[in-house]
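Undergrad: Sequence and computational prediction follow.
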Amino acid sequence: MIFTRLHKRLRDMRDEAIRRPQYRVVYMHALSVAHMDGRLIADDHPSWERVHEAIAAARAGDPNALDAIERELLRLKE
């Protein structure tokens, strides 16, 4: 059941990436950190909240939001 939720989230992210190319970096990262237990590695990391805020800013048209997304995703690697 946990895998089903993760699969649905990844499928939704894939669809979003197809519709909006600027979202592809987020989708690629989510795929790269998908974990065998059905949850994302470091899904409780504080950068995730900032990633979601930056995604909302990008949707609102903020030109700096993609840089913020990239920066926060790099922090998740640390």
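TA: Arrived safely, thanks for sending.
Undergrad: hey, let's count contacts and neighbours off CA atoms from now on
TA: Fine.
Undergrad: Can you list the residue ranges for helices in this protein?
TA: Counting by DSSP state H, one finds helices in the chain at the ranges 2-19, 24-33, 46-59, 65-77.
Undergrad: tilt between the shortest one and helix 2-19?
TA: For the pair helix 24-33 and helix 2-19, the angle between their directions (axes from the mean of the first three to the mean of the last three Cα atoms, to 10 degrees) equals 150 degrees.
Undergrad: try this one next to it:
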Amino acid sequence: TFTADFDLIFIDGETKFRIGLESYILDDKLGIRLGGREEAFDIGFGYEFTFLNDSTLAIDYAFELPFEIEESYGSHFIAVSFRF
């Protein structure tokens, strides 16, 4: 199954949009994400580890590739979160 998202953002008289698509596989442990906005395309994934006391460690990675910047290798984002 997929979760789809569409956001309209109104800031200082400008209207911007963002779209996204997310799905979880492998017993809902591995999340795969695609998204975009006017300026860039995004792709990412995340994995969640569960411990015996129901605490979780989540590691997420995303890559963003801008449309308008030439000779760009994009931006890489990494997030680590621990829930206890």
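TA: Done, it's in. What you see is a predicted model; the values in this text were computed from it and never measured.
Undergrad: overall similarity of the pair, as a TM-score.
TA: These two chains, once laid on top of each other, score a TM-score of 0.25 by TM-score structural alignment, normalised by the length of the first structure; 46 aligned residues with a Cα RMSD of 5.1 Å.
Undergrad: circling back: JSON lines for the helices of the first structure, including mean neighbour count?
TA: Converted to JSON lines, the helices of the first structure look like this (neighbours: other Cα atoms under 10 Å):
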{"stretch": "helix 2-19", "mean neighbour count": "14"}
{"stretch": "helix 24-33", "mean neighbour count": "16"}
{"stretch": "helix 46-59", "mean neighbour count": "16"}
{"stretch": "helix 65-77", "mean neighbour count": "16"}
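Undergrad: Once you drop chain neighbours, what's closest to residue 69 of the first structure?
TA: Spatial nearest neighbour of residue 69 of the first structure, excluding adjacent residues (Cα to Cα, 6 or more residues apart in numbering): residue 51 at 5.3 Å.
Undergrad: ok now do the one you found, which residues does it touch?
TA: With contact taken as Cα atoms under 8 Å, 6 or more residues apart in numbering, residue 51 of the first structure is in contact with 68, 69, 72, 73.
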